[in-house]
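Asks: Would you be able to build a 3D model of this:
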Amino acid sequence: MKSDIHSVYNLLSNVSFLDWIKNPTEETDRFWEGWQEEDPKRKQQVKQAKALASSIDFKKTSPEDIRKELIFKRIQNSINEEKEEPAPNSFRAHNTQVKSDSSRIWMKWAAVFIGLIVMSGIYYFAFNNNTITHTTAFGETRNVTLPDGSEVKLNGNSSLIHSKAWESGEVRDVWLEGEAYFTVKHLGAQQKFVVHATSDFNVEVIGTEFNVLNREGKTKVVLSSGKVILNLQNETKEERLQMAPGEMVEYIHDDQVLTKKEVDPMVYTSWRNNRLIFDDTSLLEIKSILESTYGLTVKIEDKSLLEKRVYGSAPSNDISLLLKGLERSLGNQILIEGKIVTIK
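Replies: Got it, this is the predicted structure:
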């Protein structure tokens, strides 16, 4: 393969990436072009993912149609492109190994297209007139009331997709890219509420309060109250994990690993009250927040600072005050030049 299959798959599972392909803007062009410049391998991954995603008209093609013969023909074409040149006669004895290699290639591409089928369902759903999409810009938060009366607060650089209405007894499905805090209304009919973070990982609840952060190949779920069940289901494993209040579960997409630990939910949910709390938080984690939520480029001159732990709090709705608070907590000088932040 020319690039890591999981990286291409992650791009195909990324709502923002697919939005960029379908509806590019100057802002999203800058973001994705900048992302590619950070690592030369990413350009090839983006090229492959764009070719796969652009080959299907998500607006007009239903999931059932995508399952038909054409998609498997594309898989076969991809396999043919990956096959090695025919072996010389003296190496015919290794034919079994060639078949084995082809099988592995088939399984890798089949996994990608299975994921693409799932994502096509999401995007067929997203482009349907019966759905609503909510988005936030960098540094913006937004309160959303869902059709069932549940409340969602979206953090910066996030998007949420859901139906305009849910029938009685229907599963309340929503799709999240970014970060959101959910206060789910409990319905008498025990009607499930499901947050889809990736094509193989979702959060299932009845009525509860929890935070979901879904960015950069990781999904974190923090439970404030009630009960949730996490579902991991893909071609290699199926796992259900129940959470209790005060627990955080992190899912690493590429590794397909779930880890659970006890936390203080306020540290991870204080942003909804326009506050960020740092409690033994590494500068590396803070850098990720500043870049993914606020759209900043953070440069750290001394790389050893990345592991420095930070304690304290700062307002999250004023970036200048946030950076001043961080400067005091770190004890290091912070310079701001437009969208570029340098920590000395």
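
Asks: going forward, measure contacts between C-alpha atoms and count neighbours the same way
Replies: Fine.

Asks: Mind giving me the packing neighbours of the longest strand that the chain contains?
Replies: As assigned by DSSP state E, the longest strand anywhere in the chain is strand 172-183. Judged by 3 or more Cα pairs under 8 Å, 6 or more residues apart in numbering; DSSP states H and E, the packing partners of strand 172-183 are strand 151-154, strand 159-163, strand 193-198, strand 209-215.

Asks: Residues touching the shortest one, excluding its own?
Replies: It refers to strand 151-154. Strand 151-154 is contacted by residues 135-136, 141-146, 160, 179-185, 272 when judged by Cα atoms under 8 Å, 6 or more residues apart in numbering.

Asks: chain center to the longest strand of the chain, what's the gap?
Replies: On the basis of Cα atoms, centre = their mean, to the nearest Å, strand 172-183 sits 11 Å off its chain's mean C-alpha point.

Asks: related to what we said a few turns ago, just the buried residues of the contacts of strand 151-154.
Replies: 135-136, 141-142, 146, 160, 179-185, 272 (16 or more other Cα atoms under 10 Å).

Asks: before we move on, the earlier item: quick check: angle from the longest strand of the chain to strand 159-163?
Replies: 130 degrees (axes from the mean of the first three to the mean of the last three Cα atoms, to 10 degrees).

Asks: and for strand 172-183, what are the contacting residues?
Replies: 14-16, 122, 150-163, 166, 191-197, 207-215, 269, 272.

Asks: Repeat that for stretch 98-109.
Replies: Contacts of stretch 98-109 (Cα under 8 Å, 6+ apart): Ile5, Ile75, Gln76, Ser78, Ile79, Glu82, Lys83.

Asks: Which stretch among the helices and strands packed on strand 172-183 approaches Asn129 most closely?
Replies: Asn129 lies closest to strand 159-163 among the helices and strands packed on strand 172-183, at 9.1 Å (Cα to Cα).

Asks: now for that closest one, which elements pack on it?
Replies: Strand 159-163 packs on strand 131-135, strand 172-183, going by 3+ Cα pairs under 8 Å, 6+ apart.

Asks: relative to strand 193-198, how tilted is the last one?
Replies: Okay, so that is strand 172-183. Going by the same axes, to 10 degrees, strand 172-183 makes 100 degrees with strand 193-198.

Asks: let's see this one next to it:
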Amino acid sequence: MMPHGAANKHVPGIISSPAKASTENNLSMSDAFRDTGIEGYLSDPDFRAWVLEPTPAMEAQWKAYQAAHPETAGIVAEARQVLLEVRSHYNKVGLNEAEIEARLAQVRAAAMAPRLQWRPRVWATAAVLLLLALSAAGLWRWLGAQRPAELSFATGYGETREVSLPDGSKVQLNANSRLRFAADWEGVQDRAIWLEGEGYFQIEKQPGPDTRVRVHTPSLTVEVVGTAFNVRAQVEHTRVFLTEGKVTLRDEAGTPAVEMAPGDLVVYEETHPEPWHRGRASPEEETSWTQGIIFFRERPLAEVLDRLGALYGVAFEVPDSLLSRPVTTGLPIEDLSLAQTALEKALGVRILLAPLPEP
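Replies: Alright, predicted model coming up:
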């Protein structure tokens, strides 16, 4: 028997989970926000720093806080979304302080108007306006002072994350992936994004015919105007699936560009004599991970295990005779134990976790 998953070069190894914050720290954080509602989180500098400029230490602290106080999950998620909406709006408008104060005066007047109707579709906008009225220009100035030239985001093993781009577009990062881009796209026609790993992109229509979003992987560039697509960039190949719109693929070698239509799947293997491989695929197989499930249809077990190994940072040990066996199943991407159990039931055999080899 040999371990599978470890052979995938996209798997750097097992990383340990961050240590939880102390019980005393969690209690003090809980007391600090007690009875303050969403305003308490929005006005807290540490909370804003965690949402807008997270570090591993911040992630560990707030993860421990939410684990100790699960009742705060809803309000924490809402406060995070409000801050991200504010930053997205701030990136789009170049207001000076006088203009900000004038806008805030309008917001306060609107907030005091009778019979203000709140609709689910506009909750984010309303929350942003409420935040601005509460925090005045101070938060805007804080955001401007803290905004870095470039933003970067990463996910750990078994973790997914949604990222907002400066123009309001969305990217959902799969596990063990990294994304970076400029913090401000105002007036920028060539809007570059760098991806390692896997991401599902929902790009807003760009403001002019000369404005392009370009997603760069180690071997390939995806050129976009406004569309939705999935990119998986691994060492061996880059895989692009288009769900809607149109994209153009270009490689570093300067071979002829490839135009994609919805439903197209293109796999690019840089070291292959014929690097471009084009076909059709279903959204179920290519994008189901955005719903928390990876779906495989008649795929060899070796491929399934390599994919799981990349997402979880582990290797699997199974008899070599099973590696070519076709598998049709759906597996969760945020629960390794459940994925292992589901795969064992689908195959009718025991699958063992194996130690990762030395890099």
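
Asks: May I see the helices and strands packed on strand 159-163 of structure 1 arranged in JSON lines, with distance to Ser282 of structure 1 as well?
Replies: Below are these laid out as JSON lines (distance: least, Cα to Cα, whole Å):
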{"stretch": "strand 131-135", "distance to Ser282 of structure 1": "28"}
{"stretch": "strand 172-183", "distance to Ser282 of structure 1": "19"}
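
Asks: What's the local residue count around Leu323 of structure 1?
Replies: Leu323 of structure 1 is flanked by 19 other residues according to other Cα atoms under 10 Å.

Asks: That one against Ile334, yeah?
Replies: Yes: in terms of Cα atoms under 8 Å, Leu323 of structure 1 counts as a neighbour of Ile334; the distance is 7.4 Å.

Asks: And for His272 of structure 2, the neighbour number?
Replies: Neighbour tally, His272 of structure 2, other Cα under 10 Å: 10.

Asks: now swap in Thr28 of structure 1 and tell me
Replies: Around Thr28 of structure 1 there are 16 residues (other Cα under 10 Å).

Asks: Equivalent analysis for Glu270 of structure 2, please.
Replies: 19.

Asks: returning to that earlier point: Leu241 of structure 1: which of the helices and strands packed on strand 172-183 of structure 1 is closest?
Replies: Of those, the one closest to Leu241 of structure 1 (Cα to Cα) turns out to be strand 193-198, at 14.2 Å.

Asks: Which secondary structure elements does that closest one sit against?
Replies: strand 172-183, strand 201-205.

Asks: hang on, the earlier thing: now, of the contacts of stretch 98-109 of structure 1, which are buried?
Replies: The neighbour count (16+ other Cα under 10 Å) marks Ile5, Ile75, Gln76, Ile79 as buried among these.

Asks: from the residues you listed, which ones fall inside helices?
Replies: Ile5, Ile75, Gln76, Ile79 (DSSP state H).

Asks: Which parts of the stretch 201-344 of structure 1 are strands?
Replies: In the stretch 201-344 of structure 1, the strands defined using DSSP state E, counting those that start in this stretch lie at 201-205, 209-215, 218-225, 228-233, 238-243, 247-252, 257-262, 275-282, 297-300, 309-315, 334-337, 340-343.

Asks: any chance of those strands in a markdown table, with mean neighbour count too?
Replies: A markdown table is the format used below for the strands of the stretch 201-344 of structure 1 (neighbours: other Cα atoms under 10 Å):
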| stretch | mean neighbour count |
| --- | --- |
| strand 201-205 | 22 |
| strand 209-215 | 22 |
| strand 218-225 | 22 |
| strand 228-233 | 19 |
| strand 238-243 | 14 |
| strand 247-252 | 19 |
| strand 257-262 | 12 |
| strand 275-282 | 17 |
| strand 297-300 | 16 |
| strand 309-315 | 17 |
| strand 334-337 | 13 |
| strand 340-343 | 16 |
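
Asks: Just give the closest residue to Thr217 of structure 2, not the sequence neighbours.
Replies: Residue nearest to Thr217 of structure 2 in three dimensions, not counting chain neighbours: Leu195, with 5.3 Å by Cα to Cα, 6 or more residues apart in numbering.

Asks: Residue in structure 1 paired with that neighbour?
Replies: Taking TM-score structural alignment, Leu195 of structure 2 has Leu176 as its aligned residue in structure 1.

Asks: how much space is there between Glu250 of structure 1 and Asn214 of structure 1?
Replies: Distance from Glu250 of structure 1 to Asn214 of structure 1, counting by Cα to Cα, to the nearest Å: 10 Å.

Asks: Check the contact lists of the two and give me the overlap.
Replies: Lys220.

Asks: which element is Tyr90 of structure 2 on?
Replies: helix 73-92 (DSSP states H and E).

Asks: What's the separation between the residue nearest to Thr217 of structure 2 and Trp62 of structure 2?
Replies: Leu195 of structure 2 is 26 Å from Trp62 of structure 2, by Cα to Cα.

Asks: out of these two, which sits in the busier spot?
Replies: Leu195 (23 against 20).

Asks: Can you tell me how far that one is from Gln206 of structure 2?
Replies: Leu195 of structure 2 is 20 Å from Gln206 of structure 2, by Cα to Cα.

Asks: what do you get for Pro166 of structure 2?
Replies: From Pro166 of structure 2 across to Gln206 of structure 2, the span is 12 Å (Cα to Cα).

Asks: higher neighbour count, the two?
Replies: Pro166 (21 against 18).

Asks: give the contact list for the more buried one.
Replies: Ser88, Asn91, Lys92, Ala183, Asp184, Trp185.

Asks: Redo the residues you listed as JSON lines? Include distance to Ile333 of structure 2.
Replies: As requested, the contacts of Pro166 of structure 2 are exported to JSON lines (distance: Cα to Cα, whole Å):
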{"residue": "Ser88", "distance to Ile333 of structure 2": "29"}
{"residue": "Asn91", "distance to Ile333 of structure 2": "33"}
{"residue": "Lys92", "distance to Ile333 of structure 2": "34"}
{"residue": "Ala183", "distance to Ile333 of structure 2": "29"}
{"residue": "Asp184", "distance to Ile333 of structure 2": "32"}
{"residue": "Trp185", "distance to Ile333 of structure 2": "32"}
